[in-house]
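K.L.:
heads up, no residue letters with this:
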């Protein structure tokens, strides 16, 4: 397996409900290494640009409104098979069918307010990471 990176967003609900430490601990326990992080309050334009692929869908406007309602925590994780590992920890987008013990099953209110976002493929991860970070803002751990 190759070392890869994935983008993570802790959405407004995670911040409001003070779940960031709990969620971060789950990622670290799964072997994901934090290599980039920032707190952001998205503008409407930033949220629309990030979710451009959903423009025109019935949920687009409410998603943008939710994602701009408060601060979010954006992270980059690195690990062997990081995307699949991350997605296993977060669970299905719909918390009603997410596996017990996943972040979304445990903390999400709905499909839209599902606490976290994660890249779903290497191409998405590359695009999403580049949307929020420059290369010099991501730091792989020093190997000893």
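P.N.:
Everything's here; your move. Since this is a predicted model, take the numbers as computed values, not measurements.
K.L.:
going forward, measure contacts between C-alpha atoms and count neighbours the same way
P.N.:
Will do.
K.L.:
right, and residue 111 touches residue 94 too?
P.N.:
Yes. At 4.6 Å, residue 111 and residue 94 qualify as touching, with contact defined as C-alpha atoms under 8 Å.
K.L.:
Between the two, which is the more surrounded one?
P.N.:
residue 94 (17 against 13; other C-alpha atoms under 10 Å).
K.L.:
Which residues are in contact with that one?
P.N.:
Residues near residue 94 by C-alpha atoms under 8 Å, 6 or more residues apart in numbering: 104, 110, 111, 114.
K.L.:
One more to weigh against that first structure:
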């Protein structure tokens, strides 16, 4: 079963959208195996967004993601990385399809509610960064027999 890392960003937390985001992934049939509300340190933010370090918006990105609490999550399911990307929608909310998280709830490129891993490799790296050796909860969901 694939795993992915998703994070409700500070704008989503402040707007009270954690439940809305979690609800969408649960309705899709994915399983939440770990979650925590946290404030990201500047060091963690720089590691997380390291691929953008040379871009002109890097400082603003770090400032934003450290500006308030985030809700970090690990989700499991068939093709969860690819499906989560579709459910999130385009990075630019104005270009995101209605019915996606960003299309329905996002405001701007910077305030687009959610971050999600873009590949299995990124998911592994991001899960390690945010959860380290924290134990994920393993449990059975009776509904899985109807999904997989």
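P.N.:
Good, I have the coordinates. Keep in mind that this is a model prediction, so the values were computed, not measured.
K.L.:
TM value for the aligned chains?
P.N.:
Here the superposed chains carry a TM-score of 0.93, computed using TM-score structural alignment, normalised by the length of the first structure; 142 aligned residues with a C-alpha RMSD of 1.3 Å.
K.L.:
Among the contacts of residue 94 of the first structure, name the ones in strands.
P.N.:
Using DSSP state E, no member of the contacts of residue 94 of the first structure falls within strands.
K.L.:
could I get those residues as TSV with distance to residue 6 of the first structure?
P.N.:
Shown next, in TSV, are the contacts of residue 94 of the first structure (distance: C-alpha to C-alpha, whole Å):
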residue	distance to residue 6 of the first structure
104	17
110	23
111	21
114	18
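K.L.:
Mind telling me which residue is nearest the centre of the second structure?
P.N.:
Nearest to the mean C-alpha position of the second structure, by C-alpha atoms, centre = their mean, lies residue 6 at 1.9 Å.
K.L.:
Tell me how far the alignment partner in the first structure of that one lies from residue 57 of the first structure.
P.N.:
Alignment note (TM-score structural alignment): residue 6 of the second structure maps to residue 8 of the first structure. For residue 8 of the first structure, the distance to residue 57 of the first structure equals 22 Å [C-alpha to C-alpha, to the nearest Å].
K.L.:
Check residue 67 of the first structure too.
P.N.:
Residue 67 of the first structure is 16 Å from residue 57 of the first structure, by C-alpha to C-alpha.
K.L.:
higher neighbour count, the two?
P.N.:
A count of neighbours by other C-alpha under 10 Å puts residue 67 above the other of residue 67 of the first structure and residue 57, at 23 against 8.
K.L.:
Let me see the contact set for that one.
P.N.:
Taking C-alpha under 8 Å, 6+ apart as the test, what residue 67 of the first structure contacts is 11, 12, 42, 47.
K.L.:
List just the nearest of those residues to residue 78 of the first structure.
P.N.:
Taking C-alpha to C-alpha as the measure, residue 78 of the first structure lies nearest residue 11 of the contacts of residue 67 of the first structure, at 19.8 Å.
K.L.:
Checking residue 78 of the first structure next. Helix, strand or coil?
P.N.:
Taking DSSP: H, G, I helix; E, B strand; the rest coil as the rule, one finds residue 78 of the first structure in the strand state.
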